[in-house]
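Undergrad: What follows is a predicted structure for the sequence shown.
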Amino acid sequence: MGRGEELSDFQRGRVVGCHLAKKSVREISALLKMPRSTVGHVIRRWKHEGITTALPRSGRPHKLKEEDRQVLEKMALKNCPTSVEALTAEFQSVSGARVSTKTVRRKQHEMGLRGRLSTHTKPKGGDAEPHGRRAV
């Protein structure tokens, strides 16, 4: 099972606040609509370590900031039939960020853009039968 979204500092503070107000883990879970295991983990960590914030993760930071990713997405959707090399050159001139074509291709793939065609477009040939069935 994959991990869910990380809790914000505010959400962790609410859990600890409810705990200090003498609410049970089950009550806090129902009140804040969080799994009981998450509530229990936040409370245990607060009791043992005094920490309610998420610690920084290890690893290399992302090359593109969120703003750069949004610019790239707009450019890719606007200029859908362009090559990755042309898109990379245009992106570098607009944003000033130095990125490789491999990074641009990876980000396009994460955004759901495969090759030169967007997965957001409808498939051509609308006369096909649904579910692959042919008329007899």
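TA: Perfect, thanks for sending it.
Undergrad: going forward, measure contacts between C-alpha atoms and count neighbours the same way
TA: Will do.
Undergrad: Measure how buried residue 11 is and give me the count.
TA: Counted with other C-alpha atoms under 10 Å, residues neighbouring residue 11 total 16.
Undergrad: Make sure it is indeed in a helix.
TA: Yes: judged by DSSP: H, G, I helix; E, B strand; the rest coil, residue 11 forms part of a helix.
Undergrad: Show me the strands in this structure, by range?
TA: Ranges of strands within the chain are 113-114, 117-118, based on DSSP state E.
Undergrad: can you redo those as TSV with distance to residue 77 and mean neighbour count?
TA: Converted to TSV, those look like this (distance: least, C-alpha to C-alpha, whole Å; neighbours: other C-alpha atoms under 10 Å):
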stretch	distance to residue 77	mean neighbour count
strand 113-114	8	17
strand 117-118	8	15
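Undergrad: Turn those into JSON lines, including distance to residue 88.
TA: Formatted as JSON lines, the strands of the chain follow (distance: least, C-alpha to C-alpha, whole Å):
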{"stretch": "strand 113-114", "distance to residue 88": "15"}
{"stretch": "strand 117-118", "distance to residue 88": "17"}
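Undergrad: structure B:
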Amino acid sequence: MYETLNIPPSTIKSIIKKWKEYGTTTNLPREGRPPKPMDQARRALTREETKRPKTTLKELQSSTAEIGVSVHRTTLSRTLHRAGLYGVTIKKPLLKEKNKKTRLVFAKRQVGNPPNIWKRVLWSDETKIELFGHQGKRYV
């Protein structure tokens, strides 16, 4: 029968099973709460996230509240995942303009120095340690 209808045999078996169990082949009501009607908010959310990719979920939540749709952060995350947008954890703080300028000035001053000057420099790593808080990580 599946060859004449050009339908996979598993589909025919599931239709027959549904008919035997429920007496109908129409779609049955599904479990769970239906999703909120937020088409406009979904489009605005993906638009904002593609414009500013470093936006946090909390900021996106407040921007959707301005539109008039109150949505949980996990719902926002799921919506972004369905749109193909995924978050990453930023582990290092981004350089500020002031730091970039001072580093550039320092590098330009060191251009003419001989290489053996660096033997007299004591090198150390700076580490920022926070006992409480989220240690500068942002999920964007």
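TA: Perfect, I can see it now. Because the structure is a prediction, the values reported are computed rather than measured.
Undergrad: Mind checking the TM-score on these two?
TA: With the length set by TM-score structural alignment, normalised by the length of structure 1, the two chains reach a TM-score of 0.49; 89 aligned residues with a C-alpha RMSD of 2.9 Å.
Undergrad: In this model residue 62 seems to touch residue 45 of structure 2, though I could be wrong.
TA: No: using C-alpha atoms under 8 Å, residue 45 of structure 2 is not in contact with residue 62; the gap is 10.9 Å.
Undergrad: Looking at these two, which is more packed in?
TA: The neighbour comparison of residue 45 of structure 2 against residue 62 (other C-alpha under 10 Å) goes to residue 45, with 20 against 14.
Undergrad: how near is the more buried one to residue 58 of structure 2?
TA: Counting by C-alpha to C-alpha, to the nearest Å, the separation of residue 45 of structure 2 from residue 58 of structure 2 is 12 Å.
Undergrad: Quick one: neighbours of residue 110 of structure 1, just the number.
TA: Using other C-alpha under 10 Å: residue 110 of structure 1 sits among 10 other residues.
Undergrad: swap in residue 106 of structure 2?
TA: 11.
Undergrad: And it, how far from residue 46 of structure 2?
TA: Taking C-alpha to C-alpha, one finds residue 106 of structure 2 at 41 Å from residue 46 of structure 2.
Undergrad: again with residue 15 of structure 2
TA: Distance from residue 15 of structure 2 to residue 46 of structure 2, by C-alpha to C-alpha: 38 Å.
Undergrad: more crowded one of these two?
TA: More crowded of residue 15 of structure 2 and residue 46, by other C-alpha under 10 Å: residue 46, with 19 against 15.
Undergrad: any idea which helix or strand carries residue 98 of structure 2?
TA: Secondary structure assignment for residue 98 of structure 2, by DSSP states H and E: helix 97-109.
Undergrad: Who are the packing partners of the helix or strand following that helix?
TA: Scanning forward in sequence from helix 97-109 of structure 2 by DSSP H and E, the next helix or strand is strand 138-139. If you count contacts as 3 or more C-alpha pairs under 8 Å, 6 or more residues apart in numbering; DSSP states H and E, strand 138-139 of structure 2 packs onto strand 89-90.
Undergrad: Does anything pack onto the strand it packs on? Which helices or strands?
TA: Using 3+ C-alpha pairs under 8 Å, 6+ apart: strand 89-90 of structure 2 touches strand 138-139.
Undergrad: For structure 1, which segments count as helices?
TA: Along structure 1, the segments classed as helices by DSSP state H run 9-20, 25-32, 36-49, 66-78, 84-95, 101-111.
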